[in-house]
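Undergrad: Structure for the following, please:
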Amino acid sequence: MRKPEIKQTILRDARASDAGQIAHIYNYYVLNTVVTFEEKAVPEIEMASRISDVQGLGLPWLVAEDSDGAISGYAYAVRWKTRAAYKFSVETTVYTDPELRRNGLGTMLYSALFERLMAAGIHSAVGGICLPNDASVALHEKMGMKQIARFNEIGFKAGQWLDVGYWQRIFTQD
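TA: Coordinates of the predicted model:
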């Protein structure tokens, strides 16, 4: 079976009006996979609040919008921890429409996100991955991230204990 092709795509800042499409993408992963540890679908209004919270901290939440106005993926960064000394460290996230996986969209989103983070003076980006997840590991390593930790059986979803690995990139050495 041939992969669907990505239509002409622009990357832009997320808007509250994107929350429904973003929630639709994310909720596929919530309800059908273990890659996120949420277990209940996230309503559109909650997603809009999350977007507002991230952007309110001055951090990027980007979307990939195709020529038809459909959101095909998104990426964002949140503060790693709330203590003041962590102010230059973030945790990054990327999700794409499940039908468009492995088409370069994650790389496109993460590249733009990392550029924005570096321009904002962020020093360290960390990405958490439920393991095993070869595609996500490959994406994070393609983006220059290196595995720094693994927590065994740290989450329980879908009747199984799940491991989480963390990958990190230090930007000031770029």
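
Undergrad: rest of the way, CA atoms for contacts and neighbours
TA: OK.

Undergrad: T107 sits in which helix or strand?
TA: Applying DSSP states H and E as the criterion places T107 in helix 105-119.

Undergrad: now what about that helix, what contacts it?
TA: Helix 105-119 is contacted from outside by 6, 11, 59-64, 73-77, 94-96, 139, 143, 171-172, using C-alpha atoms under 8 Å, 6 or more residues apart in numbering.

Undergrad: Narrow the residues you listed to just the buried residues.
TA: 11, 59-64, 73-77, 94-96, 139, 143, 171 (16 or more other C-alpha atoms under 10 Å).

Undergrad: Which ones among these lie within strands?
TA: Residues of these located in strands (DSSP state E): 11, 61-64, 73-77, 94-96.

Undergrad: Could you single out the nearest of those to V42?
TA: Set against V42, the nearest of those by C-alpha to C-alpha is Y95 (14.3 Å).

Undergrad: residue contacts, that closest one?
TA: Listed by C-alpha under 8 Å, 6+ apart, the contact partners of Y95 are 25-26, 73-75, 106.

Undergrad: about what we covered before: so which bits of the helix holding T107 are buried?
TA: For helix 105-119, a neighbour-count test (16+ other C-alpha under 10 Å) marks 105-110, 112-114, 116-118 as buried.

Undergrad: what's the following helix or strand after it?
TA: Per DSSP H and E, the first helix or strand lying C-terminal to helix 105-119 is strand 124-131.

Undergrad: got the buried residues of helix 105-119 as a markdown table, with distance to E38 columns?
TA: Formatted as a markdown table, the buried residues of helix 105-119 follow (distance: C-alpha to C-alpha, whole Å):
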| residue | distance to E38 |
| --- | --- |
| L105 | 23 |
| G106 | 21 |
| T107 | 24 |
| M108 | 25 |
| L109 | 22 |
| Y110 | 22 |
| A112 | 26 |
| L113 | 23 |
| F114 | 25 |
| R116 | 27 |
| L117 | 26 |
| M118 | 29 |
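
Undergrad: another one to check against the first:
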Amino acid sequence: MSFTLRDASLADIPAITDIYSESVRNGVATYEIAVPDQAEMTTRFSTITGNSYPYIVAEDADGVVIGYAYASAFRTRSAYRFLVEDSIYLAPEARGRGVGKALLTELIARCTDLGFRQMVAVIGGAHPASIAVHRSTGFVDCGTVKGSGLKFGRWLDTTFMQLALGEGLDSVPADGVYPDTLYGA
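TA: This next block holds a predicted model:
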């Protein structure tokens, strides 16, 4: 499957909403139960990009968005400001074709360039394909929370994985690299 990656834009929200809606309705990657509408997805997009986090899409050869990925704050307390959480969602026809790995690889590069030091994956349903793609890019297992979600009438586990970015834990970033005002007190 031929595809390209690019920055997401507001024009992509309908496609992003469709991809995410399918995941909410049919998958366990998200523990969301009610499908959010385009207005809600626009708000989420604007919040993420408004805080200068990367948000990218994959397009097929016909220009159709087949997947997207973004990084966002893991938690909003300022001590977490060097840690990002990744999120990746794919259209059904893009799964198992290298699109997810390409999106994740690009997201890792962009977050490293922005000076983040750690990336965490919070994998709903302990989804084997998601775990595999994260391992293939260097993530390590941090643990599994058993029965953390209830969806489709069954208990689901959540797997946490982590990847050091850039210098990781080898140094402490200079003060003021990321203003505390972006992350709360």
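
Undergrad: hang on, the earlier thing: which one of the ones in strands among the buried ones among the contacts of helix 105-119 of structure 1 is nearest G165 of structure 1?
TA: V94 (15.3 Å).

Undergrad: contacting residues for that closest one?
TA: Counting by C-alpha under 8 Å, 6+ apart, V94 of structure 1 touches 73-76, 106, 109-110.

Undergrad: With P43 of structure 1 instead?
TA: The contact partners of P43 of structure 1, by C-alpha under 8 Å, 6+ apart, come to 20, 23.

Undergrad: Next, the residues that contact stretch 64-72 of structure 1 from outside, please.
TA: 6-12, 18, 21-22, 25, 63, 73-74, 96-97, 100, 105, 109.

Undergrad: try stretch 155-173 of structure 2
TA: Applying C-alpha under 8 Å, 6+ apart, the contact partners of stretch 155-173 of structure 2 are 28, 108, 111-113, 115-126, 134, 138-150.

Undergrad: I only care about those that end up buried; give me the ChimeraX line for that.
TA: Those of these that count as buried under 16+ other C-alpha under 10 Å are selected in ChimeraX with:
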select :28,108,111,112,115,116,117,118,119,120,121,122,123,124,125,126,134,139,140,141,144,149
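
Undergrad: Please enumerate the helices of structure 2.
TA: If DSSP state H is used as the criterion, the helices of structure 2 fall at 13-26, 38-50, 99-113, 128-136.

Undergrad: ok now the second one, how far from the chain's centre?
TA: Centroid displacement of helix 38-50 of structure 2 relative to its chain, using C-alpha atoms, centre = their mean, to the nearest Å, is 14 Å.

Undergrad: what's the average distance of it to structure 1?
TA: Compared with structure 1 after fitting, helix 38-50 of structure 2 has a mean deviation of 1.1 Å; criterion: mean C-alpha distance after the TM-score superposition for structure 1.

Undergrad: what does that helix rub up against?
TA: 10, 13-14, 16-17, 54-55, 71-72.

Undergrad: Can you find the partner of F82 of structure 2 in structure 1?
TA: Aligned counterpart of F82 of structure 2 in structure 1: F88 (TM-score structural alignment).

Undergrad: So what does P14 of structure 2 match up with in structure 1?
TA: Per TM-score structural alignment, P14 of structure 2 is aligned with G20.

Undergrad: Over to D157 of structure 2?
TA: In structure 1, D157 of structure 2 lands on D163 (TM-score structural alignment).

Undergrad: how close does that match sit to L59 of structure 1?
TA: Distance of D163 of structure 1 to L59 of structure 1, computed by C-alpha to C-alpha, to the nearest Å: 28 Å.

Undergrad: Check T96 of structure 1 too.
TA: With C-alpha to C-alpha as the criterion, T96 of structure 1 and L59 of structure 1 are 20 Å apart.

Undergrad: what does G121 of structure 1 give?
TA: Here the criterion is C-alpha to C-alpha. By it, G121 of structure 1 lies 11 Å from L59 of structure 1.

Undergrad: Can you tell me what D97 of structure 1 aligns to in structure 2?
TA: Match for D97 of structure 1 (TM-score structural alignment): A91.
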